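Visitor: below are the sequence and a predicted model for it; my questions follow.
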Amino acid sequence: MTRTITVGLDGSPASLAASDWAAREAQLRDLPLRLVTAWEWQAPAFAPTTGLGVPVPPSDLQRASAQRLLAQARSRVGEAHPGLRIDTDEIPGLPVPALLKAAEAAELLTLGSRGLSKAAGFLLGSVSHAVLASCERPVVLVRAAEHGGHEAPAETSERQATGVADSRDVVLGLDLLRPNDAVIDFAFDAASRRAARLRIIHGWTLPPYYYGGELMPDLNDGMVELVRSELSDVLRPWQDKYPTVEVSAQATIGGAGRHLVDASYDAALVVVGRQIRHAPVGAHIGPVTQALLHHAVAPVAVIAHD
């Protein structure tokens, strides 16, 4: 079965931005685009208690609404990307289980994220958050620029309109303590397809070698060299596999989250990992990924791994 680039639609500007991003990704990968939406509506969790409940349309009207949404999105995307194979599917059920099911046959799943403001950044929303926390396929979160207040540069808009790949940096948040092949390979592959530079950011913490409040210079320099050496060792086989990808690697003191957010302002894509944890209660996203999702400007790819 041919995998697809799948995008979940709900009619919001963020989900339409996600469909635009997914269409370009489908062209980069020479794969079909699949537009999906769940047509079973769910009453708001915090609805006013009027005694009458929250009115939910009959199922035939819900499905008709989903079909209209998909038809409009297919027409819009098809006009911007002629020649791209576009499939549509309205899936019975509530959004989270429907999207998780759709992701099983996807190369990656793309979802929209609603932006709040320049200061607040992402508002993931309950559906996107729940899907991201449980999905074992790569998930890309795309923010609608008009919601976040961060408009794409004019040259980027022109590239998108003409179908030319975005050559801005792909950014990878790399954990040297637990480097994962799937995460690294995704980032290198994304940069290769875009003919873009791969910018790698690793955050690390200095050991408590202090004397009178001052770092001991020799020990500090030694730690820096050790981290740089480890970074080179981890990246060497990937640079051999992707020889055309220009790599810029930096080890930053402190958590990587803030540095990844800063890098997202002029990036084509930010790639991070999420360790799969089958916990009895809830799911794990991780503090760095969580911070990035709430504040990043560029699309964020979250790669689940064991």
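Guide: Ah, there it is.

Visitor: hey, let's count contacts and neighbours off CA atoms from now on
Guide: Fine.

Visitor: residues near Asp87, how many?
Guide: Using other CA atoms under 10 Å, Asp87 has 14 other residues around it.

Visitor: so it: helix, strand or coil?
Guide: Classification of Asp87 using DSSP: H, G, I helix; E, B strand; the rest coil returns strand.

Visitor: apart from its neighbours in sequence, what residue is nearest it?
Guide: Arg34 (4.7 Å; CA to CA, 6 or more residues apart in numbering).

Visitor: the one you found belongs to a helix?
Guide: No - using three-state DSSP, the assignment for Arg34 is strand, not a helix.

Visitor: separation between it and Ala102?
Guide: Applying CA to CA, to the nearest Å, one obtains 9 Å for the distance of Arg34 from Ala102.

Visitor: what touches both of these two?
Guide: Thr6 (CA atoms under 8 Å, 6 or more residues apart in numbering).

Visitor: tell me the contacts of Ala304?
Guide: Contacts of Ala304 (CA under 8 Å, 6+ apart): Cys135, Glu136, Arg137, Pro138, Gly273, Arg274, Gln275, Ile276.

Visitor: nearest residue to it in space, please, no chain neighbours.
Guide: Arg274 is the one closest to Ala304 (CA to CA, 6+ apart), at 4.6 Å.

Visitor: surely the one you found meets Gln290?
Guide: No - applying CA atoms under 8 Å as the test, Arg274 and Gln290 come out as separate, 9.9 Å apart.

Visitor: who's more crowded, those two?
Guide: Arg274 (22 against 16).

Visitor: helix, strand, or coil at that one?
Guide: Going by three-state DSSP: Arg274 is strand.

Visitor: now the one 3 residues further on
Guide: Per three-state DSSP, the local secondary structure of Arg277 is coil.

Visitor: tell me if Ala249 really is in a helix.
Guide: No - counting by three-state DSSP, Ala249 is not found in a helix; it is strand.

Visitor: could you give the number of residues near Pro57?
Guide: 11.

Visitor: mind checking how far the closest residue to Asp266 other than its chain neighbours is from Ser113?
Guide: Nearest residue to Asp266, sequence neighbours excluded (CA to CA, 6+ apart): Arg168, at 6.9 Å. Counting by CA to CA, the gap from Arg168 to Ser113 is 21 Å.

Visitor: this is the comparison structure:
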Amino acid sequence: MLPPVIAGVDGSVESLAAADWAAREAARRDRSLRLVQVWNWHPRQEDGEPVTAAQRHQAQRVLRQAKARVRAVVPNVRPYDEQVEGPATAALLKAAEGAEVLVLGSRGLSGVTGLLVGSVAQGVVARATRPVVLVRADEEPADEHLLARDGRPSILTGFREVVLGVDLGDPCDAVIEFAFEAARLRGAGLRVVHAWRQPSPLGLGPGDIGLVSGPQRAEEWLGFLSAVLQVWRDKYPGVEVTETVAEGRAQSALLRAASGASLLVVGRHLTDRPAGPRIGPITHAAIHHVGCPVAVVPHE
């Protein structure tokens, strides 16, 4: 059996938006949809606290609500549900092990503040071994699509671009492939972004050219990016790729590129560190400040 798309639901507005997005993704991927409700996911309940009959009844109501909404939004997807006991982060991580994609919600705040991800979602992103997509509370199906000719939102127009952030110092096949496949499934263009910084004279090594101009260095990076992507262009000939290199901080470049995207794809290293799992500064900025859904793809 093919791995399902899984959505974590807790009755909140953001989790219902995540369930909607997961249903659309399951239809795109021709996968089943599994809705997971964790007993003690409630923010005021401590991990390990016993579950009451009232909480079990509430959990069942949450699942019924999510299933009804999914069926209304994507009628051809038949979700199945599962109730599991917490702790919430551990339960969702276990569910993610058998998922094609795990989808969770994030509360949308102001554009200045960004997204309040929450400890559970952030903990899952930091430790999951499968891709995790975070969806904001006000995400609507039309947000994935281009505006209609009259400027109104529509689900009948083409999809907005998928944006992929690439570190040319450590390009990862799993992350790149996820983005190309997401673009193919949507019939969307793929914008690949790499950010670079001008080296300081103190950081130059033997043989380095310290006087190369910014435009020349940008052309070099663009050539490297094209070379890295060539094998994926060949594998996905139907995906229109736009390559972008920007001087400056990667976080800023991705935030700009993702402002009109249907999906942002970033990577996260799986390597263990003494201080425990971390998501890295670029991924951290993406999941907190980007308005569109963000896919975090773990890699070695």
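Guide: On my side now, so go ahead. Keep in mind that what you see is a predicted model, and the values were worked out from it rather than measured.

Visitor: TM-score of the superposed pair?
Guide: With the length set by TM-score structural alignment, normalised by the length of structure 2, the two chains reach a TM-score of 0.88; 287 aligned residues with a CA RMSD of 2.6 Å.

Visitor: so who does the aligned residue in structure 1 for Ser259 of structure 2 touch?
Guide: When structure 1 is aligned by TM-score structural alignment, Ser259 of structure 2 is paired with Tyr265. Counting by CA under 8 Å, 6+ apart, Tyr265 of structure 1 touches Ala296, Val297, Ala298.

Visitor: of all those residues, which comes closest to Gly78 of structure 1?
Guide: Closest to Gly78 of structure 1 out of these is Ala298 (23.6 Å), distances taken as CA to CA.

Visitor: what about that closest one, how many neighbours?
Guide: Around Ala298 of structure 1 there are 26 residues (other CA under 10 Å).

Visitor: how about it, what's its partner in structure 2?
Guide: By TM-score structural alignment, Ala298 of structure 1 lines up with Cys292.

Visitor: now that match: how far from Arg136 of structure 2?
Guide: Distance, Cys292 of structure 2 to Arg136 of structure 2, using CA to CA: 7 Å.

Visitor: do Gly248 of structure 2 as well
Guide: From Gly248 of structure 2 to Arg136 of structure 2 the distance is 27 Å (CA to CA).

Visitor: where in structure 2 does stretch 111-124 of structure 1 fall?
Guide: Against structure 2, stretch 111-124 of structure 1 falls on residues 104-117 (TM-score structural alignment).

Visitor: quick one: buried residues of the matching stretch?
Guide: Leu104, Gly105, Ser106, Arg107, Gly108, Leu109, Gly114, Leu115, Leu116, Val117 (16 or more other CA atoms under 10 Å).

Visitor: one more: stretch 177-189 of structure 1?
Guide: Buried, per 16+ other CA under 10 Å, within stretch 177-189 of structure 1: Asn180, Val183, Ile184, Phe186, Ala187, Phe188, Asp189.

Visitor: repeat that for stretch 55-67 of structure 2.
Guide: By 16+ other CA under 10 Å, the buried positions in stretch 55-67 of structure 2 come out as Ala59, Gln60, Val62, Leu63, Ala66, Lys67.

Visitor: what's Glu82 of structure 2 aligned with over in structure 1?
Guide: In structure 1, Glu82 of structure 2 lands on Asp89 (TM-score structural alignment).

Visitor: how near is the residue nearest to that match when sequence neighbours are not counted to Met223 of structure 1?
Guide: Once flanking residues are discounted, Asp89 of structure 1 sits nearest to Val36: 4.9 Å by CA to CA, 6+ apart. Here Val36 of structure 1 is placed at a distance of 49 Å from Met223 of structure 1 (CA to CA).

Visitor: the two - which one has more neighbours?
Guide: Val36 (23 against 15).

Visitor: I figured the more buried one hits Leu9, correct?
Guide: Yes - using CA under 8 Å, Val36 of structure 1 is in contact with Leu9, at 6.1 Å.

Visitor: any common contacting residues for the two?
Guide: Leu70.

Visitor: any idea which helix or strand carries the closest residue to Glu139 of structure 2 other than its chain neighbours?
Guide: Spatial nearest neighbour of Glu139 of structure 2, excluding adjacent residues (CA to CA, 6+ apart): Ala17 at 6.1 Å. Using DSSP states H and E, Ala17 of structure 2 falls within helix 13-29.

Visitor: for that helix, buried residues please.
Guide: For helix 13-29 of structure 2, the neighbour count (16+ other CA under 10 Å) marks 13-27, 29 as buried.

Visitor: from those, pick the one nearest Tyr236 of structure 2.
Guide: When the buried residues of helix 13-29 of structure 2 are ranked by distance to Tyr236 of structure 2 (CA to CA), Arg29 comes first, at 15.9 Å.

Visitor: for the residue mapped onto that closest one from structure 1, what are its contacts?
Guide: Mapped onto structure 1 by TM-score structural alignment, Arg29 of structure 2 lines up with Arg29. Counting by CA under 8 Å, 6+ apart, Arg29 of structure 1 makes contact with Arg193.

Visitor: out of the buried residues of stretch 104-117 of structure 2, which sit inside strands?
Guide: Secondary structure assignment by DSSP state E places Leu104, Gly105, Ser106, Arg107, Gly108, Leu115, Leu116 of the buried residues of stretch 104-117 of structure 2 in strands.

Visitor: can you verify my assumption that the second one contacts Val132?
Guide: The reference is to Gly105 of structure 2. No - Gly105 of structure 2 is not in contact with Val132 according to CA under 8 Å; the separation is 10.5 Å.

Visitor: where do the strands sit along structure 2?
Guide: 5-8, 33-38, 80-84, 101-108, 115-116, 132-136, 162-165, 190-196, 241-247, 263-269, 294-299.

Visitor: and Pro75 of structure 2, how far from Ala23 of structure 2?
Guide: Relative to Ala23 of structure 2, and taking CA to CA, Pro75 of structure 2 is found at 9 Å.

Visitor: re the thing from before, so the residue nearest to Ala304 of structure 1 versus Ala301 of structure 1, what's the distance?
Guide: Arg274 of structure 1 is 10 Å from Ala301 of structure 1, by CA to CA.

Visitor: residues in contact with the counterpart of Ala102 of structure 1 in structure 2?
Guide: Matched across to structure 2, Ala102 of structure 1 falls on Ala95, judged by TM-score structural alignment. Residues counted as contacts of Ala95 of structure 2 (CA under 8 Å, 6+ apart) are Ile6, Val36.

Visitor: that'll do, ta.
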